[in-house]
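Engineer: Fold the following for me, if possible:
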Amino acid sequence: MSRLHDVVTLTIEMGSMNAVFDGIQTHADTEHATLLGCWYSDIGALNKVMVLRRYDSEAALITERQQLLLGGNPFGCGKHVTDIQIDTYALFPFLPAIAPGKRGNVYEMRVYGIKQGCLQKVIDAWQQALPEREARSPLLGAMYALDGQVSRFLNIWPYESLNERSRLRALAVSDGVWPPKGGPALLTTLESSIYLPAPFSPLC
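Structural biologist: Reported below is the predicted structural model:
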């Protein structure tokens, strides 16, 4: 199965969430793209909707990207969109494919900037440390960016609640299993946002 994904982040008008959800539910799953998840921001920058999709090939991804941009009406809800950001990602090679299912009520989206030339070191550090970390709470996926000006990767963590997130993260740190050994020295920036799944999201 292809490990190519894109993340489309829409900034939307206030009060337009339901109309945007209707558009995404209707248009996000196509012959080129498989909808995996749709979430809306709850902590961090608000009025954001994130769409995660998987592609069977690079050609399919490019075709869908062109249609999304040239059509001028992303997901049929363009009139409610004030900004759009599209990022292309590849799943870390040692991770299993992301599959739909019930994972949690709260999703933490973390984006790390990576020092120049250190991507493979980051992947190696995560591969070594992740089994112990996932014994405490599962990772949905970690993906490195294939475009943009900054080397970076996205990791998505589902939790049952914000309290559970705080407890499990603190446990992993106190047990000495997280962050990965040497990992922080490879990074430049960190952004973290909390998203909640849309009612129709395949990942919920």
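Engineer: okay, CA-based contacts and neighbour counts for the rest of this
Structural biologist: OK.
Engineer: all helices of the protein, in order?
Structural biologist: 17-27, 58-71, 119-134, 162-174 (DSSP state H).
Engineer: Save those helices as JSON lines, and put in distance to residue 109 and mean neighbour count too.
Structural biologist: Output for these, formatted as JSON lines (distance: least, CA to CA, whole Å; neighbours: other CA atoms under 10 Å):
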{"stretch": "helix 17-27", "distance to residue 109": "19", "mean neighbour count": "17"}
{"stretch": "helix 58-71", "distance to residue 109": "22", "mean neighbour count": "14"}
{"stretch": "helix 119-134", "distance to residue 109": "16", "mean neighbour count": "16"}
{"stretch": "helix 162-174", "distance to residue 109": "12", "mean neighbour count": "14"}
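Engineer: These: which one's closest to residue 149?
Structural biologist: helix 119-134 (14.3 Å; CA to CA).
Engineer: Now the second one, please; I'll put the structures next to each other:
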Amino acid sequence: MLRYNLTYITVPPTGMQQALAGIEQWLKSSPLKGVFLACWVAEIGELSRILLVHGYDVIADIPADREAILYSDNPLGIGSLIVSMETDAYTPLKGLPDILPGAAGPIFEVRTYKLKPGGLTPTLDAWTNAVGPRSAYSQLLSFMYAVGGEIPRIVHIWPYKSLDERLAIRAKTVAEKVWPPVGAPPHLASMRSEIFVPASFSPVN
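Structural biologist: I've put the predicted structure just below:
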């Protein structure tokens, strides 16, 4: 089972194309131990943001890679363009398949929920019961919970063919009482939804 590291980079509004070119070149020569899985660009939500996803078989490799970026004199190959950067490690829900390269989107909804204290275990239980029925309607790319930074916090990623497909599927699952997971909403403290689209070189696209 892979673990994941998610890195959010904010760049100047006029610097996106230059940033993507720099990241692509950096990834080609990057000594990181993690497997590069995705580079997505924010389309709806907080803009001028890039999301990088790396997968890890060895948990100890995550802090090693993060330190390599931290101590670099040109982080991600775009040091002069970075307005802000945040990175956190995540553990996926047991039983889910690993994120693998391939066509899945091109629309990726990334939902980040902060939970109330003590809310992680009942949320994991609720999702374990609900993921199977919900996945009959559309793919869940991953559900994961943060093991650093602000906790408890979960992230789930849903790929869609279009925004219209997203709206239709979400409406249908709610109407048919498949979603949200029974027992999960009382543990929510806040919710954020962002729409990303893949960069041309993103393995998951």
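Engineer: on that earlier part again, and residue 91 of the first structure, which of the helices of the first structure is closest to it?
Structural biologist: Using CA to CA, those put helix 119-134 closest to residue 91 of the first structure, at 10.3 Å.
Engineer: That closest one against the second structure, how far on average?
Structural biologist: For helix 119-134 of the first structure, the mean deviation from the second structure after alignment is 1.0 Å (mean CA distance after the TM-score superposition for the first structure).
Engineer: got the angle between that helix and helix 162-174?
Structural biologist: Angle, helix 119-134 of the first structure to helix 162-174, by axes from the mean of the first three to the mean of the last three CA atoms, to 10 degrees: 110 degrees.
Engineer: which secondary structure elements does helix 119-134 of the first structure contact?
Structural biologist: The helices and strands touching helix 119-134 of the first structure, judged by 3 or more CA pairs under 8 Å, 6 or more residues apart in numbering; DSSP states H and E, number zero.
Engineer: Which stretch of the second structure lines up against that helix?
Structural biologist: Using TM-score structural alignment, helix 119-134 of the first structure lines up with residues 120-135 of the second structure.
Engineer: Residue 37 of the second structure: how many residues sit nearby?
Structural biologist: If you count neighbours by other CA atoms under 10 Å, residue 37 of the second structure ends up with 18.
Engineer: go on, residue 201 of the second structure?
Structural biologist: Count around residue 201 of the second structure with other CA under 10 Å applied: 15.
Engineer: who's in contact with it?
Structural biologist: Contacts for residue 201 of the second structure (CA atoms under 8 Å, 6 or more residues apart in numbering) come out as 24, 39.
Engineer: For residue 151 of the first structure, see how far away residue 68 of the first structure is.
Structural biologist: Distance of residue 68 of the first structure to residue 151 of the first structure, computed by CA to CA, to the nearest Å: 24 Å.
Engineer: got it, and residue 195 of the first structure?
Structural biologist: In terms of CA to CA, residue 195 of the first structure sits 23 Å off from residue 151 of the first structure.
Engineer: Would you mind telling me which of these two has more residues around it?
Structural biologist: residue 195 (24 against 19).
Engineer: mind listing what's buried in stretch 190-205 of the second structure?
Structural biologist: By neighbour count with 16 or more other CA atoms under 10 Å, stretch 190-205 of the second structure contains the buried residues 194, 195, 196, 197, 198, 199, 202, 203, 204, 205.
Engineer: which one of the residues you listed is nearest residue 40 of the second structure?
Structural biologist: residue 198 (4.2 Å).
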